[in-house]
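Undergrad: no sequence on this one, just coordinates:
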């Protein structure tokens, strides 16, 4: 049976925040904790014969969650056969087989290691021609609605406060769409693309309204370099200039 590392202290709950916030001693403990929350939801729904619909991010922040969920699948039989996933975003234009593609990232980091049916996996298509993007985004929204909505949305937190690729200045009522990436976002991605000049200018992302429609939201922020953005998200006023601050309006969101 898998045994998670024991934290030196349980997470502290920061009370004077607009979003309930858990503070961990070690960043590795965050992934373990979030994975256990997700696993509990999957098991509960499996027992009831119901699907579990997850919204999933990419990048370095959620890799600890995915690693722990894989271990739970391999060592404790956590069953993903009823799980349905919708990824937050994908660069455009981007081939799904590119080393920079979020399709490839999710396969190699998570999906190839669990028993999730391929037809249950949904990721925005980055290889569509421009004229087909709007309809594809509408179809993405309809599919989320068709399966009953997202049970749990997992988010990372961008240095500029973006969630998904909803950049500063975005609309609270936005849905899945093509967006232009903020210069800071492209700078932060430069290392993955061997230079900022190689980072795509645009991406397809779920909108703020799409994200807020999830029944539960967990947003993760790892590292001291995110401290200012965390404060803006959970303590400061709600503003389109810090898209993550819109999470303050959700009744079941937490920061970890």
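TA: Received the coordinates, thanks. Just so it is clear, the structure is predicted and the values come from calculations on it, not from any experiment.
Undergrad: drop to CA atoms for contacts and neighbour counts, all remaining ones
TA: Will do.
Undergrad: quick one: the helices in this protein?
TA: All helices of the chain, identified by DSSP state H, fall at 27-47, 63-76, 102-109, 133-146, 183-189, 208-212, 227-234.
Undergrad: contacting residues for residue 34?
TA: For residue 34, the contacting residues are 65, 218, by Cα atoms under 8 Å, 6 or more residues apart in numbering.
Undergrad: count of neighbours near the closest residue to residue 237 other than its chain neighbours?
TA: Counting by Cα to Cα, 6 or more residues apart in numbering, residue 237 lies nearest to residue 245, which is 7.2 Å off, once chain neighbours are set aside. Neighbour count for residue 245, taken as other Cα atoms under 10 Å: 26.
Undergrad: Touching, residue 245 and residue 229? I think so.
TA: No. Under the criterion of Cα atoms under 8 Å, residue 245 makes no contact with residue 229, lying 9.4 Å away.
Undergrad: ok, and here's another one to check against it:
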């Protein structure tokens, strides 16, 4: 595991974007695992700048997102499909139909989970972007006595819904369920990029990277992967 600490968030975002650009230059048909939330927004902004400058192309790429809320349509203001369009897809040359997210509005959620796993098996992820939740979740894999390996439906913890409530009118509007890639699916990626920002994440960063490997801190399972790069700002990494 390689850990890099940055004084400026913009430097971190640029470094992360350059890792994706390098992957696409080496293998233009790469499969990219993408994430949502506040953490990757700056990274996506750098990717868009690189695309506009002719330094990055998604023309032959495929993307898979980690998760989606259950019950939100793709055009809902707070759906992750809408987030990805707003912050990346609408601004680059990723072909229509090459961006994949779990579908949270289907009638058979279990079948959707199985279908997502089939697609991931057919097109394994080359580089997976992750953020880190305050409770150690990656994707929407919440702490538990045991974790599911494949894509599955998860009941969102109150703390997770509370953290995401800032994007909704109130916590009552935050969905209670999501579809997420499982930890097993995440760990199948050829390489993993974990990005963490902010002083409020320092404790969980230390626990995830240096604490015991336990399902009670899902991110700690990243310690078992052969190729993980961790990018933290100075505040998030202050306890390492």
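TA: Good, I have the coordinates. What you see is a predicted model; the values in this text were computed from it and never measured.
Undergrad: picking that back up, got the contact list for the aligned residue in structure 2 for the residue nearest to residue 237 of structure 1?
TA: Residue pairing (TM-score structural alignment): residue 245 of structure 1 is matched to residue 220 of structure 2. Residues in contact with residue 220 of structure 2 (Cα under 8 Å, 6+ apart) are 136, 207-214.
Undergrad: any chance of those in JSON lines, plus distance to residue 21 of structure 2 and neighbour count?
TA: Listed next are the contacts of residue 220 of structure 2 as JSON lines, based on distance: Cα to Cα, whole Å; neighbours: other Cα atoms under 10 Å:
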{"residue": "136", "distance to residue 21 of structure 2": "28", "neighbour count": "24"}
{"residue": "207", "distance to residue 21 of structure 2": "30", "neighbour count": "18"}
{"residue": "208", "distance to residue 21 of structure 2": "27", "neighbour count": "23"}
{"residue": "209", "distance to residue 21 of structure 2": "26", "neighbour count": "18"}
{"residue": "210", "distance to residue 21 of structure 2": "29", "neighbour count": "12"}
{"residue": "211", "distance to residue 21 of structure 2": "32", "neighbour count": "13"}
{"residue": "212", "distance to residue 21 of structure 2": "33", "neighbour count": "13"}
{"residue": "213", "distance to residue 21 of structure 2": "31", "neighbour count": "17"}
{"residue": "214", "distance to residue 21 of structure 2": "33", "neighbour count": "16"}
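Undergrad: could those go into a markdown table alongside distance to residue 145 of structure 2?
TA: Below are the contacts of residue 220 of structure 2 laid out as a markdown table (distance: Cα to Cα, whole Å):
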| residue | distance to residue 145 of structure 2 |
| --- | --- |
| 136 | 14 |
| 207 | 17 |
| 208 | 16 |
| 209 | 19 |
| 210 | 20 |
| 211 | 17 |
| 212 | 14 |
| 213 | 12 |
| 214 | 9 |
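Undergrad: Could you single out the nearest of those to residue 226 of structure 2?
TA: In terms of Cα to Cα, no member of those lies closer to residue 226 of structure 2 than residue 209, at 13.6 Å.
Undergrad: That closest one: what's it in contact with?
TA: Residues near residue 209 of structure 2 by Cα under 8 Å, 6+ apart: 219-220, 222-223.
Undergrad: Residue 22 of structure 2: which of these is nearest?
TA: Closest approach to residue 22 of structure 2 among the contacts of residue 209 of structure 2 (Cα to Cα): residue 222, at 22.3 Å.
Undergrad: quick one: contacts for the closest one?
TA: For residue 222 of structure 2, the contact set (Cα under 8 Å, 6+ apart) comprises 187, 208-209, 228.
Undergrad: where along the stretch 51-200 of structure 1 do the strands fall?
TA: In the stretch 51-200 of structure 1, the segments counted as strands under DSSP state E, counting those that start in this stretch are 52-56, 83-87, 89-92, 121-122, 152-156, 177-180.
Undergrad: do you know how far residue 153 of structure 1 is from residue 196 of structure 1?
TA: 29 Å (Cα to Cα, to the nearest Å).
Undergrad: Show me which of those two is the more surrounded one.
TA: Per other Cα under 10 Å, whichever of residue 153 of structure 1 and residue 196 has more neighbours is residue 153, with 25 against 17.
Undergrad: Mind telling me what that one corresponds to in structure 2?
TA: Per TM-score structural alignment, residue 153 of structure 1 is aligned with residue 128.
Undergrad: if I look at that match, how far off is residue 199 of structure 2?
TA: From residue 128 of structure 2 to residue 199 of structure 2 the distance is 24 Å (Cα to Cα).
Undergrad: center of structure 2 - which residue?
TA: The structure's structure 2 has its C-alpha centroid closest to residue 35; by Cα atoms, centre = their mean the separation is 2.6 Å.
Undergrad: Report the separation between that one and residue 152 of structure 2.
TA: Distance of residue 35 of structure 2 to residue 152 of structure 2, computed by Cα to Cα: 16 Å.
Undergrad: So residue 126 of structure 2 is in contact with residue 28, correct?
TA: No. Between residue 126 of structure 2 and residue 28 there is no contact under Cα under 8 Å: 11.1 Å.
Undergrad: Residues that sit against both of residue 245 and residue 229 of structure 1, list them.
TA: Common contact partners of residue 245 of structure 1 and residue 229 (Cα under 8 Å, 6+ apart): residue 161.
Undergrad: hang on, residue 99 of structure 2 packs against residue 62?
TA: Yes. Shown here, residue 99 of structure 2 and residue 62 form a contact pair, counting by Cα under 8 Å, at 6.1 Å.
Undergrad: tell me the contacts of the aligned partner of residue 195 of structure 1 in structure 2?
TA: Aligned by TM-score structural alignment, residue 195 of structure 1 pairs with residue 170 of structure 2. Residue 170 of structure 2 makes no contacts at all, as judged by Cα under 8 Å, 6+ apart.
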